[in-house]
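> all I have is the shape, not the residue letters:
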């Protein structure tokens, strides 16, 4: 959030404050819902169709607390595991939240050694994760045929969510709470008051008065933040995510699976499979 150019807001907005959220993806939509639920007057602007941007469409929606650093990030992920069920209930619609854990297996002794050490670290941090033999993995998921196999692990507390459903649910709640969602509307500039504080957002549809601006526009963050005199560093990584048409169930218990090749996949409630990976 930006209360003043170059000065992030550290406190949640009070009731009645005018908040403009630039970006209607998973980050912008969830922030908009939470501040609207606290009584703020919220307007969401998105250059395209909210929830259809690159980051939301490509988001895998995996809820987990695997090894993540720094410590604050790991703590946030652990708290997220505890909060998701309550959050989904507050949205009052089905967002495709599923629990069942994550299954990952290796095909070499070298990778198995790294997995064993990682599992031990996770256990010490309180994560419910355990190693599996080929037979135990087959019992857990009879439909998975791993080919080359050395060892597997199952993080039983992990889950997944249908990201586009979450975005739609959040923005619907924003509208129900009196907020406004503007698709096809780009932020083109920021006007400041005499103290240098952002006082309004300029858009192709007109000026939006505000007390606070939230920049949640994914890969467009550097360009949009530059309009406010800010520099937001973005680290780019290559990856691919695809979604199939609905198919018969592929998992018996788990919600997310990762193969040694780097392929990861999950199945949504409607039967469609989301899969992707990163170049090795």
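Done, it's in. The shown structure was predicted, so the numbers you read here are calculated from the model rather than taken from an experiment.

> for the rest of this, base every contact and every neighbour count on C-alpha atoms.
Fine.

> helices of the stretch 1-150 of the chain, residue ranges please.
Using DSSP state H, counting those that start in this stretch, the helices found in the stretch 1-150 of the chain span residues 26-37, 54-58, 71-91, 109-124, 134-140.

> looking at those helices, which is nearest to residue 237?
helix 54-58 (12.0 Å; CA to CA).

> which of the helices of the stretch 1-150 of the chain sits most buried?
helix 26-37 (a mean of 23; mean count of other CA atoms under 10 Å).

> a markdown table for the helices of the stretch 1-150 of the chain, including distance to residue 234?
Shown next, in a markdown table, are the helices of the stretch 1-150 of the chain (distance: least, CA to CA, whole Å):
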| stretch | distance to residue 234 |
| --- | --- |
| helix 26-37 | 16 |
| helix 54-58 | 13 |
| helix 71-91 | 17 |
| helix 109-124 | 28 |
| helix 134-140 | 38 |
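
> assign the closest residue to residue 233 other than its chain neighbours to helix, strand or coil.
Closest residue to residue 233 apart from its sequence neighbours, by CA to CA, 6 or more residues apart in numbering: residue 222 at 6.8 Å. Here residue 222 is helix, with the state taken from DSSP: H, G, I helix; E, B strand; the rest coil.

> okay, pairing it with this:
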């Protein structure tokens, strides 16, 4: 166990999701005193609550690319079942969308995707290190994943794009996939091929985050302020000296904002408004009735843009990217979209009638890269936010990168953060 050193600084971390708590873990292991603040009554109550559960290294690719403008146009016209725009006149969406379009060149796509892939691989390694150090159990395994294609041209294009840097991905035909995993016969007739990844993992993000919070309470001096809203900051001499809340001030030497989609509103009073937009994702969770019909590994259906993961005795199915502002309420038609997918492929294998539906807001940047770094105008304020659909994948690695920056050490990997004139980034 790491001894808490008297020389450690007092850190306030805003956000008790998986990003905030892995950040608190790394800070505590380096001897700092940490207070975690969240307006929810328990950890992992937001985007970390019921996400896909895949540590999806193989899906670490920037959405912004040459094909994206056409996809977005399809969403505006209502022709993209997996992408929905419900708040077209939102000024924040237009601000975000114009920046997104600027990143849609082939060169920018390659740069951002490389950074996301490196941070995702690092995140998986750091999660395994954390798992070994703490002994946490969260329905995890590290056996990889499938990436399935129902479109032959898309499959061959993906195979052709594999490079020496894509080690860990093996392309297989549809028949080879079903021979390897008979449960994939549920996709016979529509499956055209896929990749078997050995570099992905799975685990229940909500269960992990709750278990990590308990571990930190029992084994470190990290303290938690749940049900606590941040109303402002007390500043002096260009630094934040305390976080203001309805129940009083929380003094700090350093502040980390890891509040997901709430980050821009919190930092606005500091003169900074990161381009983070809430992209709503949906999930449905089903009790498994027949193990033999559930694929051995989690998978991403790249044609229907749906992710499927077994977590213990439950099947988690996620999909849809909806631009609806800060509205996190689930919609019945979106839930029906997921239920329909499961009914087509897993009728009899899961309890369809007992489905539990959820919607959460993914904190997404135009490039897909998160903001990890230090505010230039307030040097004791740090950001670790904007991980989008890869928050569970990147969290443990992004936390370690941020803590290296706090210590004045050049992180490895480097050059993984989104860049901004107001940010000293990784």
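It's in. Small disclaimer: the values here were computed from a predicted structure and weren't measured.

> what's the TM-score here?
Scored against TM-score structural alignment, normalised by the length of structure 1, the superposed chains reach a TM-score of 0.85; 263 aligned residues with a CA RMSD of 2.3 Å.

> circling back to that earlier point, and the corresponding residue of structure 2 for the residue nearest to residue 233 of structure 1, how many neighbours?
The equivalent of residue 222 of structure 1 in structure 2 is residue 264 (alignment by TM-score structural alignment). Residue 264 of structure 2: 21 surrounding residues under other CA atoms under 10 Å.

> now do residue 264 of structure 2 against residue 276 of structure 2, distance only.
According to CA to CA, to the nearest Å, residue 264 of structure 2 and residue 276 of structure 2 sit 7 Å apart.

> overlap in contacts of those two?
With CA atoms under 8 Å, 6 or more residues apart in numbering applied, the contact sets of residue 264 of structure 2 and residue 276 do not overlap.

> who's in contact with the closest residue to residue 127 of structure 2 other than its chain neighbours?
Setting aside the residues directly before and after it, residue 127 of structure 2 is nearest to residue 396 in space (CA to CA, 6+ apart), at 5.4 Å. Contacts here follow CA under 8 Å, 6+ apart; on that basis residue 396 of structure 2 touches 19, 22-23, 123-124, 126-127, 130.

> so who does the residue nearest to residue 233 of structure 1 touch?
231-234.

> one more: residue 33 of structure 1?
Neighbours of residue 33 of structure 1 in contact, by CA under 8 Å, 6+ apart: 170-171, 173-174.

> now the residues you listed as JSON lines including neighbour count and secondary structure?
Output for the contacts of residue 33 of structure 1, formatted as JSON lines (neighbours: other CA atoms under 10 Å; DSSP: H, G, I helix; E, B strand; the rest coil):
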{"residue": "170", "neighbour count": "29", "secondary structure": "helix"}
{"residue": "171", "neighbour count": "27", "secondary structure": "helix"}
{"residue": "173", "neighbour count": "22", "secondary structure": "helix"}
{"residue": "174", "neighbour count": "26", "secondary structure": "helix"}
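
> just those now: which is nearest residue 247 of structure 1?
residue 170 (27.6 Å).

> can you find the partner of that closest one in structure 2?
Aligned counterpart of residue 170 of structure 1 in structure 2: residue 212 (TM-score structural alignment).

> pretty sure its match sits against residue 21.
Yes. At 7.2 Å, residue 212 of structure 2 counts as touching residue 21 under the criterion of CA atoms under 8 Å.

> returning to that earlier point: among the contacts of residue 396 of structure 2, which two are most distant?
Pairwise distances across the contacts of residue 396 of structure 2 peak at 14.8 Å for 23 and 124 (criterion: CA to CA).

> which SSE is residue 300 of structure 2 in?
Using DSSP states H and E, residue 300 of structure 2 sits within strand 299-301.

> mean distance, that strand to its aligned residues in structure 1?
Mean deviation of strand 299-301 of structure 2 from its aligned counterpart in structure 1 after superposition (mean CA distance after the TM-score superposition for structure 1): 3.1 Å.

> kind regards, and thank you for your time.
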